[in-house]
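Novice: mind folding the following:
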Amino acid sequence: MGRSAASRPLLQPTLPRSRTVLLLVDFINPLQFDGAEALAPPALQAAAAAAALKKTLAARGVRAIYVNDNFGHWQSDFKALLAGCRRQGGAAAKLARLLAPGPDDLTVLKPRHSAFLATPLDLLLTQMQTRELVICGLATDLCVMFSAMDAFVRGYRLWLPEDCTAAESPAAKEAALQWMACALKARRRASL
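Specialist: Modelled structure (predicted):
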């Protein structure tokens, strides 16, 4: 007679080890907020650079995790967000086409600005034995910066590829990158 369901060990899916992880913050984005028109052109440039970097890093065994805002929709899921952006057209659809997650990528929805606040991201990174984060995304001076701050206080080393982030203005982007390089000891250089 077989063991009861309660006594059988639970199958634990294993996450791949990845000492470095590429975080893609808020690239899958409907761009429906004040300032989105100013953000869209540099966001598309950053997404193209991030897509190239993702391909290069994947060839080296670096995993990607998409961390996206749930935009206050508590019953949302990542696939629905991606599909909605594709249907919307315009810059939102272009971003989704440039950086749609692949089958090996992980996805996390976040309720606020930081990729770590009220999400399982730190647990995922711990299980993957991650030590360094490459943070790309939107916007450099908001969600990227808040995510980098939370990563820094958790002891992760940081690389911020300058060409893989975007803000509503070049001045806002540069100020945020300078601050993160100084305060968070983040490396800042181009992606390739």
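Novice: use CA for all of it now, contacts and neighbours both
Specialist: Fine.
Novice: centre-most residue in the protein?
Specialist: Nearest to the geometric centre of the chain sits Leu24, at 2.4 Å (CA atoms, centre = their mean).
Novice: second input sequence below; structure requested for side-by-side comparison:
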Amino acid sequence: MITDLEFDGAEEMREAAHHAADRIAWLRGEADAAGVPVVYVNDNRGQWHSERSRLIEHAMREGGSGRDLVRRIEPRKDDFFVIKPQFSGFYSTNLPVLLPKLSATRLILTGVSADICVLFTAADAHMREYDLWVPSDTVAGSDRQRTRWALEIMEQSMHAETRATTDLSLADWIARSEQP
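Specialist: Below you'll find the model as predicted:
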């Protein structure tokens, strides 16, 4: 979600991305209250020598298309930040090392693009046996039908929960894991 919104299909996803950002910001507040760590996994967008501050600075530059979006969900200093070179958050990143250090067994995936990056990250998380929640109102894509299909694949093939944050609270999702 830390993006300049300057890529093929960005204009088509702009409205959905802004809506998702609002729900992500709300969910991040719930995560903070529950003591759940927040991990940003962000595409390097071809900036191979980049790092966190440069990616954020680029996305928030004056006149940039992604500025308002990023302003809503800008990473805080204590949030974790992983830069990915490709579609999956697990591919060639330190995420597979970080998550066990955080004692994570369950993941909430949000972001763009639902039918590529979110889907591929969900598949890799599923293969690693993480329990998944991909709230449908926290993901966006350039095509609504493809976003629906991606959510259906995650729900049916990866057993991901896909209810929106308005239909399932973080507290209820956490409590579900504590039931025998």
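Novice: tell me which stretches of the first structure form strands.
Specialist: Along the first structure, the segments classed as strands by DSSP state E run 20-25, 63-69, 106-110, 132-138, 157-161, 165-166, 187-189.
Novice: other SSEs contacting the second one?
Specialist: What that stands for is strand 63-69 of the first structure. Where contact means 3 or more CA pairs under 8 Å, 6 or more residues apart in numbering; DSSP states H and E, strand 63-69 of the first structure is packed against strand 20-25, helix 36-59, strand 106-110.
Novice: same thing but 7 Å
Specialist: Using 3 or more CA pairs under 7 Å, 6 or more residues apart in numbering; DSSP states H and E, the elements in contact with strand 63-69 of the first structure are strand 20-25, strand 106-110.
Novice: against the second structure, where does that strand fall?
Specialist: Strand 63-69 of the first structure corresponds to residues 37-43 in the second structure, going by TM-score structural alignment.
Novice: so what touches that stretch?
Specialist: For stretch 37-43 of the second structure, the external contacting residues (CA atoms under 7 Å, 6 or more residues apart in numbering) are 2, 31, 79-86, 89.
Novice: what's in contact with stretch 41-61 of the first structure?
Specialist: Stretch 41-61 of the first structure is contacted from outside by 95, 98-99, 136, 138, 163-166, 191-192, using CA under 7 Å, 6+ apart.
Novice: give me the buried entries from those residues.
Specialist: By neighbour count, with 16 or more other CA atoms under 10 Å, those hold 95, 98-99, 136, 138, 163-166, 191 as buried.
Novice: that older thread, the residue nearest to the centre of the first structure and Ile135 touch, don't they?
Specialist: Yes - judged on CA atoms under 7 Å, Leu24 of the first structure makes contact with Ile135 at a distance of 6.4 Å.
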